[in-house]
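Asker: One predicted model, sequence on top.
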Amino acid sequence: MEPHGKHLIAGEWIGTDTQFLSDPVQGAASSFSVGTVALVDQAVTAAEDAFWSFGYSSQDDRARFLNAIADEIEARADDITAIGSSETGLPEGRLQGERGRTVGQLRLFASHILDGAYLDRQHDRALPDRTPLPRPDIQLTKRPVGPVAVFGASNFPLAFSTAGGDTASAFAAGCPVVVRGHSSHPGTGEIIAEAVHAAVKSCELHPGVFSLIQGGDFDVGQALVQHPLIKAVGFTGSFRGGRALFDLCAQRSEPIPFLGELGSINPMFLMPAAVAARGPEIAKGWAASLTMGAGQFCTNPGVVVLIDGPEVDSFEATVIDALKDHGSQTMLTKDIASAYAKGRSIVAGVDGVRELLAAKESDDRSVTPSVFATTGENWLSNDALTEEVFGPLGIVVRVKNMTQLQEVALGLEGQLTCTVLCDVEDSAETKALLPILERKAGRLLANGFPTGVEVCDAMMHGGPYPASTTFGATSVGTMAIQRWLRLVSYQNLQDFIA
């Protein structure tokens, strides 16, 4: 399919005079209209109009809408895979799996809201005869916040973008959505927008329920998050971009929630008995996880911490052997590949850091793995090592003992995940470490690797800042719907509300 390159604004495909070109890995570039501040206002105003019906729609109607979007995406499956692979370089199997996840979470949210339990309703009935004062009838529920803005992610063109988790959960809550599409995959965003548009029409919803704005400079994003009718923002992306938008939300005359996921190094702590028993196996698993998807996952395990000893030499040798012949991998954008090269250079330039595996020469969009090693003392004294490098870069941190391992854990900033590799003989050390790690991360794992986030009721995908900007919220799983709701109590209104 050849993209038409227009914005979807409240049911209308609208072009603008200024264009930008996509930068596909393969195939011809396509032209897309550049977003404007005027289009932002048009989309958000329509979203506010839509809220008066969509925000008060039934759970059955919203579930029908979510399932309709899933159906429309599946109906375009082959075209979505083709254009997504062309734009991003992701293999067909990865995109097919991501499409399945996208459709699956839409259907999961649809089923989750049907019984209304997600609203956490409470009812304290009136006690007119209570002394010394009677009690009024009070009912508590949750209501959607209003129109929300969602920024598409570069690394997940389906699951975290146009109709990804933020959009789907906002729809489930009853919030119209204005999406700022990511310029790295505008054609993929467009075809998914067509699927949402078709679902809006088939469900006979107000067209302002959904809009997609492509491209545009920072002023477009600024206009979106600071529009007085936008009541919350969802974002997955870089720390720098997310922090800039977070600050804009806070500077509004009416500050609003900025629900941002900003990144993580996802450290793994290897306990002594586990390393002694299966160090090479763990090393091979880490190498595979580190390079999965060219390391372009927010849960990529970039750091391994373990107590120094002969087993660590074997661990490092196994990692090098697993990665030394690893071929180059295509990054999602040239900018991401450039940022990886810059981050790699920064790590290599830190005193006390050894380069175990150097990256090979590649083109301006491809990379190969890099692995470094350092000591616990050096790690604790160099903040540059704790910065996320988005891509297949790993750091082995050799600590002196369990006390220093805990010091490394205590010094961490907020993380999406922390992982412990342990055996039964490590129980005491693991139990002592967990209270530290649970203050640092939103998800703790044992004997696995953090790449791969299950979409389910119990998932927490978020964490203390700077992993995310709202430590108590998850962007994955059914609890993601809660981000777009607010509590409302109704007093003595039992005759007027359902």
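Answerer: Perfect, thanks for sending it. Bear in mind that the values here come from a model prediction, so they are computed numbers and not experimental data. Residues are numbered from 1 along each chain as shown.

Asker: Please count neighbours and contacts with C-alpha atoms only from this point.
Answerer: Will do.

Asker: could you pull out the helices for this structure?
Answerer: According to DSSP state H, the chain carries its helices in the segments 37-54, 59-75, 77-88, 92-112, 165-173, 186-202, 218-225, 239-251, 272-291, 310-323, 334-348, 376-381, 402-410, 427-437.

Asker: is it possible to export the ones you listed to CSV including distance to Thr469 and mean neighbour count?
Answerer: Listed next are the helices of the chain as CSV, based on distance: least, CA to CA, whole Å; neighbours: other CA atoms under 10 Å:
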stretch, distance to Thr469, mean neighbour count
helix 37-54, 23, 20
helix 59-75, 27, 21
helix 77-88, 27, 21
helix 92-112, 23, 20
helix 165-173, 15, 29
helix 186-202, 25, 23
helix 218-225, 15, 19
helix 239-251, 8, 17
helix 272-291, 25, 20
helix 310-323, 34, 17
helix 334-348, 22, 18
helix 376-381, 24, 17
helix 402-410, 20, 17
helix 427-437, 18, 15
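
Asker: Can I get those in CSV including distance to Phe496?
Answerer: Converted to CSV, the helices of the chain look like this (distance: least, CA to CA, whole Å):
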stretch, distance to Phe496
helix 37-54, 18
helix 59-75, 19
helix 77-88, 45
helix 92-112, 26
helix 165-173, 22
helix 186-202, 30
helix 218-225, 35
helix 239-251, 35
helix 272-291, 55
helix 310-323, 66
helix 334-348, 54
helix 376-381, 60
helix 402-410, 53
helix 427-437, 48
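
Asker: Nearest to Leu212 among these would be which one?
Answerer: helix 186-202 (6.8 Å; CA to CA).

Asker: sorry, back to before: for the helices of the chain, which one sits closest to Leu421?
Answerer: helix 272-291 (6.4 Å).

Asker: Output the contacting helices and strands for that closest one.
Answerer: In terms of contacts (3 or more CA pairs under 8 Å, 6 or more residues apart in numbering; DSSP states H and E), helix 272-291 is packed against helix 310-323.

Asker: For the helix it packs on, name the packing helices and strands.
Answerer: helix 272-291, strand 354-357.

Asker: Figure out which of the helices of the chain is closest to Ser31.
Answerer: Going by CA to CA, the one of the helices of the chain nearest Ser31 is helix 186-202, 9.4 Å.

Asker: picking up where we left off before, mind checking the helices of the chain for the one nearest to Arg483?
Answerer: Using CA to CA, the nearest of those to Arg483 is helix 165-173, at 8.1 Å.

Asker: got the angle for that closest one vs helix 59-75?
Answerer: 150 degrees (axes from the mean of the first three to the mean of the last three CA atoms, to 10 degrees).

Asker: Please state the offset of helix 165-173 from the chain centre?
Answerer: 13 Å (CA atoms, centre = their mean, to the nearest Å).

Asker: could the helices and strands packed on helix 310-323 go into CSV alongside distance to Asp78?
Answerer: Converted to CSV, the helices and strands packed on helix 310-323 look like this (distance: least, CA to CA, whole Å):
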stretch, distance to Asp78
helix 272-291, 27
strand 354-357, 39
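
Asker: for comparison:
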Amino acid sequence: MSFTPHGKHLIAGNWTASDKTFTSMPAHGTAHSFSAGTANHVHAACEAAEEAFWSYGYSPREARATFLNAIADEIDARAEAITQIGTEETGLPEARLQGERGRTVGQLRLFATHIQKGAYLDRRHDEALPDRTPLPRPDLKMVQRPIGPVAVFGASNFPLAFSTAGGDTASALAAGCPVVVKGHPAHPSTGEIIAEAIHAAIQKEGVHPGVFSFLQSNGTDVGTALVQHPRIKAVGFTGSLRGGRALYDLCAARPEPIPFFGELGSVNPVFILPNALSNRAEAIAKGWAGSLTMGAGQFCTNPGILVMIDDPAIDGFISAAKDALTEVQPQTMLTEGIAEAFRAGQSDVAEAPVKEVIASPCEGRAAAPFVYDTDGDTFLANPSLHHEVFGPLGLIVRASDEDQMADIARALEGQLTCTLHLDEADVALGTCMMPILERKAGRILANGFPTGVEVADAMVHGGPYPASTNFGATSVGTLAIRRFLRPVCYQDIPDALLPGDLTGG
């Protein structure tokens, strides 16, 4: 099954073109022309989403679950074409696109099951106490309700799982919120074919067409108009710290401020404790090298900083890491802009007081690994070394002792993940490190590597700023639905007026 994009926006069930266009920049294959959205397109999509909310936001959970499963079915029906166009646009290998498609449909089906169970509603009931003195208590019922239309920004590094029908869209639709997606210009064809799948599911299930709209643009105007539109009640975003912070500020500056759920950046530090280093240096080095270079280092959980207490065993670790990294061939990065930013970030690190461990030629959209080595004093004195370089770049930091390892952890900004490698004899030091790491990250790992985010009930993919803009939320896992709900209390309301989620089980 082949796919040729038509380059139009989907707004409330209609494919709409615009006079202004932009051209895609695929890693290989044919470039295509796409309509660039305008403020009028944003307004039409948001007004349609508001109209759809009056039916979709009050629809039964079973109907929404059926709709989510229908979207998954339509995506699976386009599997071959999605893989073809996705590999052309992004340069990602077929296996990666196939796996990401599986994760995307899996998320949709997971949320379908989750809302059918109903536990996410957090239903509470305090029965009336008419005879209580000195004052009676009214009957109080509480349930989580959808907040209204949601804006979602597609991510550059996950053309499926964090984009058009990714986790933000799936969780918002599960909650009962219509979605307006601003597609990422790095993969507009992939975004379009997924939008077609959602459109087909809308038609199949008879859902209000305003429940989903898809807008394309290679500039900032559409995104700005979207977060500022008064119908939008929350924003989901995965991307750069600079872009996300700009949108966050726009959300806060609105006459009606709205929550901005942004995942912005993380270096995902790995702390290797002394006995683990002494006993397993080679195995840990190989695992770290694989995690560092996975997907050309373009994962938000890429382990960019490695901290160890200075010891001769580090030399063995570095030797094993170099052996593993020299076998990694240059990989195609997602866009020319990302490749340019990687080279610039690598250059900035190289100019700091660091020692080069491994360097690689990087030309065009190709990236190969870089690793640098420094001491704890230098790291603490140079905050610029604490920032994410989006790509396969690692920094080894040699702490002078246990106290400095803890100081390094304290000096780091908020993270998506922190990892400890420890053996039984390291438990005492690990116990001292845990309270620090809990304050720094949304997910803490032991004896593993952070790439490979599990989509599950207990997953937290978020953390203190700048890892995300809301440390109480996650963008992966079923808890993600809570971003698009708000509690409503019903006092002495007759059952006939209550939402079905409070009366129907």
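Answerer: Here it is on my side, so go on. Everything numeric in this text was worked out from a predicted model, so none of it was measured.

Asker: related to what we said a few turns ago, mind checking which of the helices and strands packed on helix 310-323 of the first structure is nearest Gly242 of the first structure?
Answerer: Closest among these, using CA to CA: helix 272-291, at 23.9 Å.

Asker: what stretch of the second structure lies opposite that closest one in the alignment?
Answerer: Mapping helix 272-291 of the first structure onto the second structure (TM-score structural alignment) gives residues 274-293.

Asker: now swap in stretch 228-237 of the first structure and tell me
Answerer: Against the second structure, stretch 228-237 of the first structure falls on residues 230-239 (TM-score structural alignment).

Asker: ok, and what's touching that stretch?
Answerer: Contact partners of stretch 230-239 of the second structure, identified using CA atoms under 8 Å, 6 or more residues apart in numbering, comprise 46-47, 49-50, 147-156, 162, 168, 226-227, 244, 256, 258-265, 484.

Asker: and what of stretch 349-359 of the first structure?
Answerer: With CA under 8 Å, 6+ apart, stretch 349-359 of the first structure has contacts from 316, 320, 324, 347-348, 367-375, 378, 382, 384-385.

Asker: do stretch 132-147 of the first structure as well
Answerer: Contact partners of stretch 132-147 of the first structure, identified using CA under 8 Å, 6+ apart, comprise 44, 47-48, 51, 55, 119-128, 173-178, 229-232, 484-494.

Asker: and it, how far apart are its ends?
Answerer: 44 Å (CA to CA, to the nearest Å).

Asker: What is the neighbour count of the corresponding residue of the second structure for Gly27 of the first structure?
Answerer: Under the alignment by TM-score structural alignment, Gly27 of the first structure pairs with Gly29 in the second structure. Gly29 of the second structure has 13 neighbours, counted by other CA atoms under 10 Å.

Asker: For Glu88 of the second structure, see how far away Gly29 of the second structure is.
Answerer: Distance from Gly29 of the second structure to Glu88 of the second structure, by CA to CA: 6 Å.

Asker: Also His461 of the second structure?
Answerer: 29 Å.

Asker: Quick check: Met479 of the first structure touching Asp457?
Answerer: Yes: between Met479 of the first structure and Asp457 there is a contact under CA atoms under 8 Å: 6.6 Å.

Asker: Looking at the two, which one has more neighbours?
Answerer: Met479 (20 against 14).

Asker: check contacts around that one.
Answerer: Contacts for Met479 of the first structure (CA under 8 Å, 6+ apart) come out as 457-459, 473.

Asker: Kindly recompute the last result at 10 Å.
Answerer: 109, 112, 118, 169, 456-461, 473 (CA atoms under 10 Å, 6 or more residues apart in numbering).

Asker: of the residues you listed, closest to Phe20 of the first structure?
Answerer: Closest to Phe20 of the first structure, out of all of those and judged by CA to CA, is Ser169, at 30.2 Å.

Asker: The second structure: which residue goes with that closest one?
Answerer: Under TM-score structural alignment, Ser169 of the first structure pairs with Ser171 in the second structure.

Asker: So its match is in contact with Thr113, correct?
Answerer: No: using CA atoms under 10 Å as the test, Ser171 of the second structure is too far from Thr113 to be in contact (11.8 Å).

Asker: which neighbours do the two share?
Answerer: Counting by CA under 10 Å, 6+ apart, the common neighbours of Ser171 of the second structure and Thr113 are 68, 107, 478.

Asker: ok, those residues vs Leu292 of the second structure, which is closest?
Answerer: Taking those together and measuring to Leu292 of the second structure by CA to CA, the closest member is Gln107, at 25.3 Å.

Asker: Please give me every residue in contact with the nearest residue to that closest one once chain neighbours are set aside.
Answerer: Setting aside the residues directly before and after it, Gln107 of the second structure is nearest to Gly167 in space (CA to CA, 6 or more residues apart in numbering), at 6.5 Å. When contacts are counted by CA under 10 Å, 6+ apart, Gly167 of the second structure touches 103-108, 111, 152, 160-161, 173, 236, 455, 475-478, 480-481.

Asker: At the geometric centre of the second structure, which residue sits there?
Answerer: By CA atoms, centre = their mean, the second structure has its centre lying nearest to Thr238, at 4.9 Å.

Asker: How much space separates the nearest residue to that one once chain neighbours are set aside from Leu292 of the second structure?
Answerer: Closest residue in space to Thr238 of the second structure, ignoring its immediate chain neighbours: Glu263 at 4.8 Å, by CA to CA, 6+ apart. To Leu292 of the second structure, Glu263 of the second structure is 19 Å away according to CA to CA.

Asker: Tell me, how many residues neighbour the residue mapped onto Gly452 of the first structure from the second structure?
Answerer: Under the alignment by TM-score structural alignment, Gly452 of the first structure pairs with Gly452 in the second structure. Using other CA under 10 Å, Gly452 of the second structure has 11 neighbouring residues.

Asker: who touches Gly452 of the second structure in this structure?
Answerer: Contacts were defined as CA under 10 Å, 6+ apart; by that measure Gly452 of the second structure touches 291, 294, 299, 301-302.

Asker: Likewise for Arg130 of the first structure?
Answerer: For Arg130 of the first structure, the contact set (CA under 10 Å, 6+ apart) is empty.

Asker: Aligned to it, what sits in the second structure?
Answerer: Checking TM-score structural alignment: Arg130 of the first structure goes with Arg132.
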